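>>> Show me how the following folds:
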Amino acid sequence: MKLLIDFFPIILFFAAFKLADIYVATGVAIVATIAQIAWLRHSTGKVEPMQWVSLGVIVLFGGATIVAQNETFIKWKPTVLYWLMAGALAAGQLFFKKNLLKSLMGSQLELPDAAWRVTNWSWIAFFGAMGVVNLWVAYNFDTNTWVNFKLFGGLGLMALFVIGQALYLGRYMKADEAPKP
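Below you'll find the predicted structure:
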């Protein structure tokens, strides 16, 4: 259910784009993200900071897309989010000497500090690269291709990266230790 809630706005964005156009899809994504945040707040009482950031970015860039009738703004939105996530992880590590991934997942996964550092820097590199790839697709292909990439390419690359991370982290899991729920 959580996965569906997480991907709710992008799935509706994709469907609205296929049925209408980029401007309708952008409006749908804004409304869907607001609904997502409202649902999370109502059902769990908690909204993650990155979800608030995502809401702000979609309202800002989506709103600019609709007001200016310029699809370039919405095409920048994924890159901005990716780079904000990379920046937050890097700033935590470099300036605050805090591994934010370990802070978020440390209660679920026991790893040596070196593995946490590698994992953190891997996510920073992945998010940075995804921002670049998004812009490359946005500026070198038509909007339909970009929308397809945003859903299928972005999620596919994320899935491959997560599998790679799982394989890397698997070497630190003890044979008799099951992951904590």
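>>> make it CA atoms for all contacts and neighbour counts henceforth
Fine.
>>> Which stretches in the protein count as helices?
Secondary structure of the chain (DSSP state H): helices located at 2-19, 22-44, 49-68, 72-94, 100-105, 113-140, 143-148, 154-170.
>>> Specify the angle between the longest one and helix 154-170 in degrees.
To tie it back to what came earlier, the one meant is helix 113-140. Going by axes from the mean of the first three to the mean of the last three CA atoms, to 10 degrees, helix 113-140 is angled at 170 degrees with respect to helix 154-170.
>>> and the angle for helix 113-140 with helix 72-94?
Using the same axes, to 10 degrees: helix 113-140 against helix 72-94 is 160 degrees.
>>> Kindly report the same for the second one.
Compare the direction of helix 22-44 with that of helix 72-94 by the same axes, to 10 degrees and you get 40 degrees.
>>> Identify all contacting residues around helix 22-44.
Residues from elsewhere that reach helix 22-44 (CA atoms under 8 Å, 6 or more residues apart in numbering): 5-6, 8-10, 12-17, 46-47, 51-52, 55, 58-59, 62-63, 65-66, 69, 71, 74.
>>> Please provide the structure for the following sequence as well, for comparison with the first:
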Amino acid sequence: MAEKNISQGLKLALDMGPILAFFVGYMLLRDRTFVIGGSEYSGFILVTAAFIPLLALSTLVLWRLTGTLSKMQIVTLVLVVVFGGMTVWLNDERFFKMKPTMIYTLFALVLGFGLLRGQSYMQSVMGEMLPMQPEGWMILTKRVTVFFVLLAVLNEVIWRTMSTDAWVNFKTFGLTIGLFAFFMLQGKLFQTYGIETDKPGE
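You can find the predicted model right below:
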């Protein structure tokens, strides 16, 4: 399927919609307990069960509209299905809380492996969207690798030492704001190593 362009607003809605829905669902059901099939389930478990197909649906819609999915989106969906499924099946919220740790650790390992080989895997994936000199890509990849490691450690600390409310807020807002702030802080790097491309018609 050929890649198609969609509005950034729609793409953002498909990316962030399931996360925001999870947050709203949790806030509504966090103090409730449900008995299903003779077993008690917390609101967190039920919201997790709903989040899995919702994320799968939004990912499917995004793929149908654009004709493509990034490796990060695919891996994220797989890990959500695996860890979310284990959370619901075993009625244990710890598995879902581990998911961000697994995601960021995995990507840090992949990027780190590329760096050991003298390559920037980020450049091979994002090079067309963000034209930049190879040296700039290597610097950015090193920074992103370290950042992912820090996020993985931070997620572990928060879910193991703080309340579920604190973790949900961190997952919904903290990670999103952190990623946005990190890339905003790379502005000087983009200016220094960015490559100007000719606009159509010039």
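>>> Quick check: TM-score for this pair?
Taking TM-score structural alignment, normalised by the length of structure 1 as the basis, the two superposed chains have a TM-score of 0.89; 178 aligned residues with a CA RMSD of 2.0 Å.
>>> residue closest to the middle of structure 2?
Nearest to the geometric centre of structure 2 sits Thr76, at 6.4 Å (CA atoms, centre = their mean).
>>> how about it, what's its match in structure 1?
The equivalent of Thr76 of structure 2 in structure 1 is Ser54 (alignment by TM-score structural alignment).
>>> Just give the nearest non-adjacent residue to its match, would you?
Using CA to CA, 6 or more residues apart in numbering and skipping the chain neighbours, the partner closest in space to Ser54 of structure 1 is Leu81 (6.8 Å).
>>> what's the matching residue for the one you found over in structure 2?
By TM-score structural alignment, Leu81 of structure 1 lines up with Ile103.
>>> My guess is that match contacts Leu79. True?
Yes: between Ile103 of structure 2 and Leu79 there is a contact at 7.4 Å, judged by CA atoms under 8 Å.
>>> Give the buried subset of the contacts of helix 22-44 of structure 1 as a PyMOL selection command.
Per 16 or more other CA atoms under 10 Å, the buried members of the contacts of helix 22-44 of structure 1 correspond to this PyMOL selection:
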select buried, resi 8+9+10+12+13+14+16+17+55+58+59+62+63+65+66+71+74
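>>> Would you mind finding the match for Ile30 of structure 1 in structure 2?
Using TM-score structural alignment, Ile30 of structure 1 lines up with Ile52 in structure 2.
>>> and the aligned residue in structure 2 for Ile66 of structure 1, what does it touch?
Aligned counterpart of Ile66 of structure 1 in structure 2: Val88 (TM-score structural alignment). Residues near Val88 of structure 2 by CA under 8 Å, 6+ apart: 45-46, 48-49.
>>> which two from those residues end up farthest apart in space?
The most widely separated members of these, counting by CA to CA, are Ile45 and Ala49 (6.2 Å).
>>> These two: who's more crowded?
Ile45 (26 against 18; other CA atoms under 10 Å).
>>> separation between that one and Pro53 of structure 2?
14 Å (CA to CA, to the nearest Å).
>>> likewise Leu150 of structure 2?
From Leu150 of structure 2 to Pro53 of structure 2 the distance is 29 Å (CA to CA).
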